[in-house]
Every structure is written in structure tokens, then in C-alpha cells.
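Trainee: need a 3D model of the sequence below.
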Amino acid sequence: MPAGSSPKRERQYEHIKEGARKRGESTERAKEIASRTVNKERARAGESKQASTTSTRDPKSASQRGGQRSHSGSQGPTRDQLYNEAKERGIEGRSKMNKDQLAKALGR
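Mentor: Below is the predicted model:
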């Protein structure tokens, strides 16, 4: 942790580090994960003197985003999502259709 960190960030660092250790990460890797996480949160909160634009661009954390932006490129709904929509609409033969066929049958 950087010198002058708040007690809250110190506790956060230890909590993340211990969680990583319990998941089986090495001590060094656990420290790295904790440091990066805490530093990113400090940057988002405006607590660091230098913050990259990528860390401050979106003030939401990954858990707050709920998976948004977790994948590059949008591939649309999954085959299962399309299947469930087809089931709701009562489209015949849906169980034998692939993703593209389901999308076409749904008019997408």
C-alpha cells in the first residue's frame, strides 16, 4: 500500500489479499491483486494524485456494472435466450433450430 493510505484502504487491501490467498493464489499474486484493486478504487474515488483516464472513465466498479463491458464486441442474445423467446411466442420446431435460425424465426 502507498504511504498515507487511509485506514479504510488498508483494511480493504488486507481483506482482498486474504480472500485471494483463500482461493489458492500465491502470496505475491494475492498482494498484486489487492494492490491493483485498491489502487483502482482510490483512483475512482479521487484519492490518488495520478489517476489514469481508464480508471476514472467509468466510476462504477465491475460488480456495480453487473457484467456490462465484460466482453469485447456484442454478439447479441445467446441461443438459450432466443430459444426461450421462441418458446414464449410458440414458434414450431424451435428445439431443432440453431442460433441463426432462431433469430431469423424471431424476426431479428
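Trainee: alpha carbons only for contacts and neighbour counts from here, please
Mentor: Fine.
Trainee: need the helices for this protein, in chain order.
Mentor: With DSSP state H, the ranges of helices along the chain come out as 7-22, 27-44, 53-57, 62-65, 79-89, 99-105.
Trainee: would you turn these into CSV with distance to residue 1 and mean neighbour count?
Mentor: Output for the helices of the chain, formatted as CSV (distance: least, Cα to Cα, whole Å; neighbours: other Cα atoms under 10 Å):
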stretch, distance to residue 1, mean neighbour count
helix 7-22, 7, 16
helix 27-44, 6, 18
helix 53-57, 18, 12
helix 62-65, 21, 10
helix 79-89, 44, 15
helix 99-105, 48, 16
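Trainee: before we compare anything, build this one as well:
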Amino acid sequence: MPTGNKLAYTEKQKRQAKHIFESERERGLSEEDAERIAWATVNKQDGGGKKKRPHH
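Mentor: Reported below is the predicted structural model:
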């Protein structure tokens, strides 16, 4: 599933994207479309890939 550099994403974000990807595939979308939707959804929810924030 992963294309591009996903190093900036947390494990939680990666799990969320995988779950969304699998759901979209079950709905009949192509792998490309399912992946695009999965990462776009994670980005919309979290504002993009990011490591854990330091506590201030």
C-alpha cells in the first residue's frame, strides 16, 4: 500500500490509513484510489504527517 515517504506519520496514523484503505477496497475502489482517499483522510483529520508533539 505505501507509496511515497510516510516516515513523518505516527504508527496510529499509518494504522488509520490502512483501515481506511481496506474499507475503500471492500467498496470496490482501485488500490490507487483507495490509497489516495486513505491518506487524504488522515491528512485532513491530523493536518498531515507528523511525529508526536513534544509537551510544552
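Trainee: give me the TM-score for this pair.
Mentor: TM-score for the superposed chains, counting by TM-score structural alignment, normalised by the length of the second structure: 0.71, backed by 46 aligned residues with a Cα RMSD of 2.0 Å.
Trainee: quick one: map residue 65 of the first structure onto the second structure.
Mentor: Aligned counterpart of residue 65 of the first structure in the second structure: none (TM-score structural alignment).
Trainee: cool, the one 10 residues further on as well?
Mentor: Structural correspondence for residue 75 of the first structure with respect to the second structure (TM-score structural alignment): none, the position is unaligned.
Trainee: what's the answer for residue 40 of the first structure, then?
Mentor: Residue 40 of the first structure maps onto residue 44 in the second structure when the alignment is built from TM-score structural alignment.
Trainee: what's next to stretch 13-27 of the second structure, contact-wise?
Mentor: 1, 31, 34, 35, 37, 38, 39, 41, 42, 49 (Cα atoms under 8 Å, 6 or more residues apart in numbering).
Trainee: against the first structure, where does it fall?
Mentor: Under TM-score structural alignment, stretch 13-27 of the second structure corresponds to residues 9-23 of the first structure.
Trainee: out of the contacts of stretch 13-27 of the second structure, which two sit at the greatest distance?
Mentor: 31 and 49 (20.7 Å; Cα to Cα).
Trainee: chain center to stretch 43-50 of the second structure, what's the gap?
Mentor: 9 Å (Cα atoms, centre = their mean, to the nearest Å).
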